[in-house]
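Engineer: One predicted model, sequence on top.
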Amino acid sequence: MDMTTLLSAARIACKPDVSSKKRAFEQLAEMLALGQPNLEAEAIFDALTNREKLGSTAIGNGVAIPHACMSIHQPCGALLLLEDGVKMDTPDKKPVQLFMAILVPANQAPDYSELITQLTSTLIQKSLIEQICCYQDTQTMLDHFLELFDPPSHPFAGALAA
């Protein structure tokens, strides 16, 4: 997965004042609308909430991965980290603190399943979520996700790029 195309600092929010699932989805929709000239936040919000009605996208350990297929050219994501979690229908009954929202092109639905599976298998790790929840700024969060999902292929790649 190429996290550099999926996320950007503009689509990450660390610890905003959000106290409900509805408001979290609204904020995610606003961030996902950035750079999508043909989509409005309201349409994205509707797509995310309609998907949520089919079954909760919360995976446990304070994480949810709301997602939807829409008329876009490439997948995009938004990351929302809350100070206090919000109530959702979660398998472990814990409030959700980390939302990783994904929009994928409607014509790439099969790829979308693989993306969600990869995110779920990574983000379900309790120690990782505890570490992520300590972050205070968007750039640190973005850097961590880039390293987590797009690790350098060579041990010295990071040093060579600097």
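Structural biologist: Structure received. Numbers count the residues shown, from 1 in each chain.

Engineer: alpha carbons only for contacts and neighbour counts from here, please
Structural biologist: Will do.

Engineer: Next up, the contacts around the residue most central in space within the chain.
Structural biologist: Compute the mean C-alpha point of the chain, and by CA atoms, centre = their mean the closest residue is Met100, 1.6 Å away. By CA atoms under 8 Å, 6 or more residues apart in numbering, the contact list for Met100 reads Val63, Ala64, Ile65, Pro66, Gly77, Ala78, Leu79, Leu80.

Engineer: Now Leu146: closest residue in space, sequence neighbours ignored.
Structural biologist: Once flanking residues are discounted, Leu146 sits nearest to Met3: 5.7 Å by CA to CA, 6 or more residues apart in numbering.

Engineer: Over to Glu52?
Structural biologist: Nearest non-adjacent residue to Glu52 (CA to CA, 6+ apart): Pro66, at 7.0 Å.

Engineer: Helix, strand or coil: sort out the residue nearest to the centre of the chain for me.
Structural biologist: When classified by DSSP: H, G, I helix; E, B strand; the rest coil, Met100 comes out as strand.

Engineer: try Gln97
Structural biologist: Of the three states, Gln97 takes strand under three-state DSSP.

Engineer: just checking, it touches Met88?
Structural biologist: No. In this structure, Gln97 is not within contact of Met88 by CA atoms under 8 Å, at 10.3 Å.

Engineer: ok, structure two:
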Amino acid sequence: MKLSEILTLDCTLCAIKTTSKKRILEEICQLAANKVTELDQDELLDSLLDREKMGSTGIGNGIAIPHGRLPNSSKAVAVLVTTENAIDFDAIDNRSVDVFISLFVPEDSCQEHLNTLQSIAKLFSDKKVIKNVRKCTSNQELFDVIQQAS
């Protein structure tokens, strides 16, 4: 599944002000909670934090793909957030992160989850895409860049 198929404008935030890993994950979960009716914001956050305990989802070059599994859910949800200033996220290259693509998938959709993560990583390995993402100044512009790039 491609990011453009599961990302919606109301789950896209551009250049927000935040200062910590926990706070950005809370922001992501607040957006996702509007789409995932089976779980509340705290349960979504627990799912991301459980995954982060296994190792940071900061993949390098200022990008992180925090993700979690959703029990009792049938649809995948994506959230895209960029921050005004990069924050420490324990990324594999020790660089701060300013682009967060978060994914929540049904617990029983393991292969779909892996395919979607691979698709997101490939999309954001394109230097032109990431440059355009970082230039965005509005939620709509950020959403449109992803829709065009996918």
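Structural biologist: Here it is on my side, so go on. Values in this document were obtained by computation on a predicted structure and should not be read as measured data.

Engineer: Relative to Thr122 of the first structure, how far out is the residue nearest to Glu52 of the first structure?
Structural biologist: Computed as CA to CA, to the nearest Å, the Pro66 of the first structure to Thr122 of the first structure distance reads 15 Å.

Engineer: tell me the contacts of Asp108 of the second structure?
Structural biologist: Here Asp108 of the second structure is in contact with Pro71 (CA under 8 Å, 6+ apart).

Engineer: do that again at 10 Å, thanks
Structural biologist: Residues near Asp108 of the second structure by CA atoms under 10 Å, 6 or more residues apart in numbering: Arg69, Leu70, Pro71, Asn72, Ser73, Ser74.

Engineer: chain center to stretch 124-144 of the first structure: distance?
Structural biologist: Chain-centre distance of stretch 124-144 of the first structure: 12 Å, with CA atoms, centre = their mean, to the nearest Å.

Engineer: same check, this time on stretch 32-46 of the first structure
Structural biologist: The chain centroid and the centroid of stretch 32-46 of the first structure are separated by 15 Å under CA atoms, centre = their mean.

Engineer: hang on, the earlier thing: for the contacts of Asp108 of the second structure, which ones persist in the first structure?
Structural biologist: With the contact criterion set to both residues aligned by TM-score structural alignment, their matches' CA atoms under 10 Å, the contacts of Asp108 of the second structure that also touch in the first structure are Arg69, Leu70, Pro71, Ser73, Ser74.

Engineer: Mind checking which of those residues are in strands?
Structural biologist: Arg69, Leu70 (DSSP state E).

Engineer: Got a quick PyMOL command for the buried subset of the kept ones among the contacts of Asp108 of the second structure?
Structural biologist: Restricted to buried positions by 16 or more other CA atoms under 10 Å, the PyMOL selection for these reads:
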select buried, resi 69+70+73
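
Engineer: more crowded one of Gln97 and Met88 of the first structure?
Structural biologist: The neighbour count for Gln97 of the first structure versus Met88, taken as other CA atoms under 10 Å, is higher for Gln97 (21 against 18).

Engineer: pretty sure the more buried one contacts Ile65?
Structural biologist: No. Gln97 of the first structure lies out of contact with Ile65 (CA atoms under 10 Å); the separation is 11.2 Å.
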